[in-house]
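1. Model the structure of this input:
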Amino acid sequence: MANSIRTAIVTGAFRGIGAALAKRLAADGFRTVVNYASSPTDAESVVAEILANGGHATAVRADVAEPEAVRALFDQAEAEYGPVDVLVNNAGIIKLSPLAEVTDEDFQRMIAVNLTGSFNGMREGARRVRDGGRIINLSTSIIGNYLPAHGVYVATKAAVEGMTHVLAKELGSRGVTVNAVAPGPVATELFFAGRSEAFIQRLIGDIPLGRLGEPADIARVVSFLASPESGWINGQIIKANGGRN
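-> A predicted model of the protein is given here:
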């Protein structure tokens, strides 16, 4: 990534952790593509903040569950800013339910966004991220805790971790590193949805640092993985969870 103009795509970057990742990479000097599926106002707000702070960003709509949309996302990124150096597969959803009560619709949608979406990104990234670039996937530290009501979500993220390890070996000869970040509980709208205050307080009690994470905590890790300094880190799952597990 010696070229002074560097380009990054962040999927699901319209709010929460994704928005923080896009803002941080833009602050690091990346021309950043803020991907969204259905929230153009939120995505444009992220872009506006980046531009106001002197960065470069554009919002691009694409449902990562659709292969053609992911190809078009790369096409637009390349047309706007040139070859892609960093891909962050952040887009994800969660629906909490005991396994026996998971609906077919919720199962299929989590598979579509979390697993198929990440696969679509990794496949396209493997073909089009520049030599020496970075592919960074988002997993979860719930893997290892296996909390009730998180079964399908955990399954999708465990599959993403498996592909992360394999793709790292497949792209190593090109100097492209592939890693995943596994956040612990982070104070976002996605995290709070469907969880009781009592449940949240129990989670906080399990964290040695005594607090929920903030999106900026995850952004700092992704910033490092996107930088030249991380060049010897490859095929790793990095837990950013305050020491919870």
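
2. Going by C-alpha atoms from here, please, whenever you check contacts or count neighbours.
-> Will do.

3. does residue 182 really touch residue 154, like I thought?
-> No. Residue 182 sits out of contact with residue 154 when judged by Cα atoms under 8 Å, with a separation of 11.3 Å.

4. what are the ranges of the helices in this structure?
-> Using DSSP state H, the helices assigned to the chain run over residues 16-27, 40-52, 67-81, 104-110, 117-128, 151-171, 189-192, 197-205, 215-225.

5. Quick check: which of the ones you listed is buried the most?
-> Burial of the helices of the chain is given as mean neighbour count (mean count of other Cα atoms under 10 Å); helix 16-27 ranks first at a mean of 25.

6. who's in contact with that one?
-> 8, 10-13, 32-34, 46, 49-50, 53, 55-57, 90-91, 188-190, 215-216, 218-220, 222-223 (Cα atoms under 8 Å, 6 or more residues apart in numbering).

7. ditto for stretch 97-112
-> Stretch 97-112 has contacts (Cα under 8 Å, 6+ apart) with 65, 92, 93, 94, 95, 148, 149, 150, 151, 152, 153, 156.

8. Most widely separated two among those residues?
-> 65 and 148 (25.9 Å; Cα to Cα).

9. Neighbour count: the two, which is higher?
-> For residue 65 versus residue 148, neighbours defined as other Cα atoms under 10 Å are more numerous around residue 65 (23 against 10).

10. Hmm, residue 120 and the more buried one touching each other?
-> Yes. With contacts defined as Cα under 8 Å, residue 65 counts as touching residue 120 at a distance of 7.1 Å.

11. Next up, the contacts around residue 226.
-> If you count contacts by Cα under 8 Å, 6+ apart, then residue 226 has 86, 133, 134, 136 around it.

12. Could you also give me the structure for this second sequence? I'd like to compare it with the first:
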Amino acid sequence: MADHGIGGKTVLIAGGAKNLGSLIARDLAAHGAKAIAIHYNSAATRPDADRTLADLRAAGVQAVALQADLTSAGACARLFADTVAAIGRPDIAINTVGKVLKKPIAETTEAEFDSMFAINAKAAYFFIKEAGIHLNDNGKLVTLVTSLLGAYTPFYSTYAGAKAPVEHFTRAASKEYGARGISVTAIGPGPMDTPFFYGQEAPDAVAYHKQAAALSAFTRTGLTDVADIAPFVRFLVSEGWWMTGQTILVNGGYTTK
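-> I've put the predicted structure just below:
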């Protein structure tokens, strides 16, 4: 019988230096992960990575930070190879990488379109590919998407559009990797109380989003808190292994399918 606990497991988290990725790393450390590799995109994020590393090491976890721009297949392959070299083959792989753009279709440039799909779709695809190659049997793979996949709204065409393919990547990978006991899921948070959200939104839109979820009145800001997402990730990479091929919207009733 496979061990689906977190204790003693090795973890790779893309985008693990800050915000939700950092919280997931620290949460899994607190629940017994043995070794964690956190990925960060650029030198600008290195101070965040160092702070997260310090927290992980203080918790007694073997931890390493790895830099990569994941918008090429080669970079995704190197990230997994570097992880294996530093801490061993991962049991758990989590991709929190993403970029948001709020803009009318008529004003969106080709360069913006290409960037959004490279970060949100291409990077996700090749992360899933490399996870299938490098994860140990009975591993767990989770990709962060967006609750806008359940929305009927303007202005997020490239963001929600570039995250939408990840639903099928997840379904296909779950079928292809299932023979090795690997579960593959995606989580779509609602708008989260992080700089990732506020950089794209005008004050009136922020006010709307803060009251749009069915449970908004019972949260600190009205938005999804990263602390509300980490337990769902922990569940899916442990006892929740039987759920696979699914995209779960975790948003307090912000959108649904």
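
13. okay if I get the contacts of stretch 97-112 of structure 1 as a markdown table plus distance to residue 206 of structure 1?
-> Shown next, in a markdown table, are the contacts of stretch 97-112 of structure 1 (distance: Cα to Cα, whole Å):
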| residue | distance to residue 206 of structure 1 |
| --- | --- |
| 65 | 34 |
| 92 | 24 |
| 93 | 23 |
| 94 | 21 |
| 95 | 22 |
| 148 | 16 |
| 149 | 18 |
| 150 | 17 |
| 151 | 20 |
| 152 | 22 |
| 153 | 20 |
| 156 | 24 |
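
14. closest to residue 28 of structure 1 among those?
-> Minimum distance to residue 28 of structure 1 across the contacts of stretch 97-112 of structure 1 is 23.9 Å, recorded for residue 92 (Cα to Cα).

15. The closest one corresponds to which position in structure 2?
-> Residue pairing (TM-score structural alignment): residue 92 of structure 1 is matched to residue 98 of structure 2.

16. same check, this time on residue 149 of structure 1
-> Residue pairing (TM-score structural alignment): residue 149 of structure 1 is matched to residue 155 of structure 2.

17. Burial check on that match, number of neighbours?
-> Once other Cα under 10 Å is used to define contacts, residue 155 of structure 2 is seen to have 15 neighbours.

18. any idea how far residue 139 of structure 2 is from it?
-> With the distance defined as Cα to Cα, to the nearest Å, residue 155 of structure 2 ends up 37 Å from residue 139 of structure 2.

19. middle-most residue in structure 1, spatially?
-> The C-alpha lying nearest the average C-alpha coordinate of structure 1 belongs to residue 90 (Cα atoms, centre = their mean; 1.9 Å).

20. How about the contacts made by that one?
-> When the contact criterion is Cα under 8 Å, 6+ apart, the partners of residue 90 of structure 1 are 10, 11, 12, 13, 18, 118, 137, 138.

21. Please point out which of these structure 2 shares.
-> Cross-checking these against structure 2 gives 10, 11, 12, 13, 18, 137, 138 as conserved contacts, using both residues aligned by TM-score structural alignment, their matches' Cα atoms under 8 Å.

22. which among those end up buried?
-> Buried positions within those, assessed by neighbour count (16 or more other Cα atoms under 10 Å), are 10, 11, 12, 13, 18, 137, 138.

23. The first one -> structure 2?
-> The reference is to residue 10 of structure 1. Checking TM-score structural alignment: residue 10 of structure 1 goes with residue 13.

24. Show the contacting residues for that match.
-> Each residue near residue 13 of structure 2 by Cα under 8 Å, 6+ apart is listed here: 21, 25, 36, 37, 38, 39, 93, 94, 95, 96.

25. Can you tell me what the third one aligns to in structure 1?
-> Going back to what we said before, that points to residue 36 of structure 2. With the correspondence set by TM-score structural alignment, residue 36 of structure 2 lines up against residue 32 in structure 1.

26. Any idea how many residues pack against its match?
-> Applying the criterion other Cα under 10 Å, we find 30 residues in the vicinity of residue 32 of structure 1.

27. Stretch 108-126 of structure 2 maps to which residues in structure 1?
-> Taken onto structure 1 by TM-score structural alignment, stretch 108-126 of structure 2 occupies residues 102-120 there.
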